[in-house]
Structures are given as structure tokens and as C-alpha cells.
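>>> Sequence first, then the predicted structure, then my questions.
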Amino acid sequence: MVSGDIARVRDFVRDFLTGAQAARGWAVSERAMDVARLVASELATNVCKYAPGPCLVDLETDGTTLGIVMWDSGAVLPVAYAADPTRIGQHGLELVLMVCQSFEVRQETIGKSLRALIALTDAPDSITSARAAG
């Protein structure tokens, strides 16, 4: 994967969700669209930086959540570092963990797979909390 592929992954996610909205009538909030594209971008960036060889992206949805699965041939599993605002870079996995409902890393026969699960709509209580905080 090269850096230009990261934009293609973001576009793939956008097109997939837009297609799901049009074909199935599923609701996808603007926030969910942004979060899904961010997560896919961060996972693709890690592949671009750290994994040799090929990679695969798989998207799956049941209309309420989006699963983003990224497989690559690298054997080294990603590590989320403790939050450190003075650290330059290496915040991608931190961000992914903050915005996903779940995140799973699996060692595969060859390489690894990462699976992030994202809600497609905004929970009413999180919208109320965000407005109260703002």
C-alpha cells in the first residue's frame, strides 16, 4: 500500500456507506460517515507505514453498525500508547479506540487483521451530552 491508497480507502468507505443509504435506506449520520472514514484512514496509514506486502479491506454492515476489517501481511501487532500530548505522531490507534464501539486485533496464519466496529447513527444520549458540554 502506498500513501495514495489511503485516500482510496477513505473513498471506498464513503461510497460503500452512500450506496447502503441509497440501496437499503439505512440511516448513516454525518458523524458516523466522518468517523468511518477516519478509522479506515488510520488503519490504512498503519499498513502503509509498517506492513510489507499486500493488504485487504473488507466492509460489512447490518444497517446499525459498520465493521471495517483491515488485513495485512505484517506480523507485528499494533500497540496503543498511553495518551501523551507531547508525543509527536503515533496517535492513530488512540483515536481509533476512542471512536469505535469495539476494536479487535487478530494474529492470522499470515499477517494480522484489525476489526473496528462503528455505530452508523448517533445515540440520543451522546448527542444530548455533547450539546450540554458545548
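It's in.
>>> C-alpha from now on. contacts and neighbour counts both.
OK.
>>> Centre-most residue in the protein?
The C-alpha lying nearest the average C-alpha coordinate of the chain belongs to residue 39 (C-alpha atoms, centre = their mean; 2.5 Å).
>>> wouldn't it be in contact with residue 94 here?
No. Contact between residue 39 and residue 94 fails when scored by C-alpha atoms under 8 Å: they sit 10.6 Å apart.
>>> rewinding a little: list the buried residues of the helix or strand where the residue nearest to the centre of the chain lies.
Counting by DSSP states H and E, the element that carries residue 39 is helix 30-50. Of the residues in helix 30-50, 32-33, 35-48 count as buried by neighbour count, 16 or more other C-alpha atoms under 10 Å.
>>> take the one below as the second:
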Amino acid sequence: MASGDLPEGEGDATTGGATALQTAAALDGDFSCIAQARDLVADFLNSVRADHGLPVSARAMDMTQLVVSELVTNARKYAPGPALLELRIAGARVEVTVWDSDPSLPVARAAEPDRVGQHGLEIVMAVAQSFEAHREPVGKRITAGIALSDDPDADPAIRRDRTAR
């Protein structure tokens, strides 16, 4: 797994003209990359808090690691080849984007109390303020937004937009 900060150009609307806060990692190999992806979240959000003074609640840290774990697990389990994880601060939330090579868009399954497993998408949609899935020329891109504060409804910039395209 390789990672690094990827500065974005000046004038980005989500950062008021400053360089965007984001990082990315290529995920390949075995399922150990899931733990590495969770570590990347912790390092990134700790840096956002310590180096940039943005509030990041303990809940935001936990929920972002959970979302990353679920999305990366699905990418490693169902899509052949590498995946890409991107983390980006967008206003008062962190956006988690996972790209993989499988063009099939995920669908949340109906509730089945006896079903073991396959609840990852349901979990992501329950804890994220936004969720989008898009087909790409090769594969798909899934993005989930998680509020950085414990009171996401206090910030009008955060919408509860759960659409799949």
C-alpha cells in the first residue's frame, strides 16, 4: 500500500481557496491492506486536527475507520485487482472514496434478521451523511461523507444525500 498527500489546486471551493486536505493510497495484495487503510484514516484525521486545527471528534474518527473498513473489505473481496482509497476534507466532513475495478454498483439488501454477513453497505449508509456510487470507465467509485463533529445537523453545508448514480 502506497500513500501520500496530494495537494489540490488553489481556489477549491471546499477549502476557501487554500490547498485541499487529502491523502490517497493504492490498495493491493491481501486483506492486510484493510488495517493499513484504517491506520491511514487515523494518521490523516489526527493530522487534520493537530496540524490544521479542524475539529475531529472521536466519533468521526471511529465512524470514518468503520466506513473505510467496510468499503475496502468489499473492494478486496469482490473486485479483482487493485483499489484506490482517497480521504479528503470537504467543508465540515471527511469524504471517503474507494475506487475498484468491478463496474457493478452495490445495492443494500433488505433486512433479514437471520442473515450472517453482507451488512457492510447497510452500515455505511447508516453512519454516513452522504453516499454515492458511480460507474467509471473502468470499475466504480464509491464516496461516503462523514461529519467531523458530533452534531452534523448544526452545519448547513452537510446534506443527508444518499443517492446512487
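It's in. Everything numeric here is computed off the predicted structure, so don't read it as measured data.
>>> Any buried residues in the helix or strand following the helix holding residue 39 of the first structure, and which?
Next helix or strand after helix 30-50 of the first structure toward the C-terminus (DSSP H and E): strand 55-61. Within strand 55-61 of the first structure, the residues scored as buried using 16+ other C-alpha under 10 Å are 55, 57, 59, 61.
>>> so what's the residue mapped onto residue 68 of the second structure from the first structure up against?
By TM-score structural alignment, residue 68 of the second structure lines up with residue 40 in the first structure. Counting by C-alpha atoms under 8 Å, 6 or more residues apart in numbering, residue 40 of the first structure touches 9, 10, 13, 68.
>>> Mind telling me what element the first one is part of?
Here residue 9 of the first structure is covered by helix 3-24, with elements defined by DSSP H and E.
>>> The second structure: matching residues for that helix?
Going by TM-score structural alignment, helix 3-24 of the first structure lines up with residues 31-52 of the second structure.
>>> same check, this time on stretch 85-96 of the first structure
Against the second structure, stretch 85-96 of the first structure falls on residues 113-124 (TM-score structural alignment).
>>> in what helix or strand does the residue nearest to residue 102 of the first structure when sequence neighbours are not counted lie?
Closest residue in space to residue 102 of the first structure, ignoring its immediate chain neighbours: residue 117 at 5.2 Å, by C-alpha to C-alpha, 6 or more residues apart in numbering. Per DSSP H and E: residue 117 of the first structure is located in strand 112-119.
>>> from memory residue 79 of the second structure sits against residue 101, does it?
Yes. Between residue 79 of the second structure and residue 101 there is a contact at 5.7 Å, judged by C-alpha under 8 Å.
>>> Please report the number of neighbouring residues for residue 6 of the first structure.
Using other C-alpha atoms under 10 Å, residue 6 of the first structure has 21 neighbouring residues.
>>> And residue 58 of the first structure, how far from residue 36 of the first structure?
Distance, residue 58 of the first structure to residue 36 of the first structure, by C-alpha to C-alpha, to the nearest Å: 13 Å.
>>> helix, strand or coil for the residue lying farthest from the centre of the second structure?
What lies farthest from the middle of the second structure is residue 114; by C-alpha atoms, centre = their mean that is 28.3 Å. Put simply, residue 114 of the second structure is coil when judged by DSSP: H, G, I helix; E, B strand; the rest coil.
>>> Cool, thanks, talk later.
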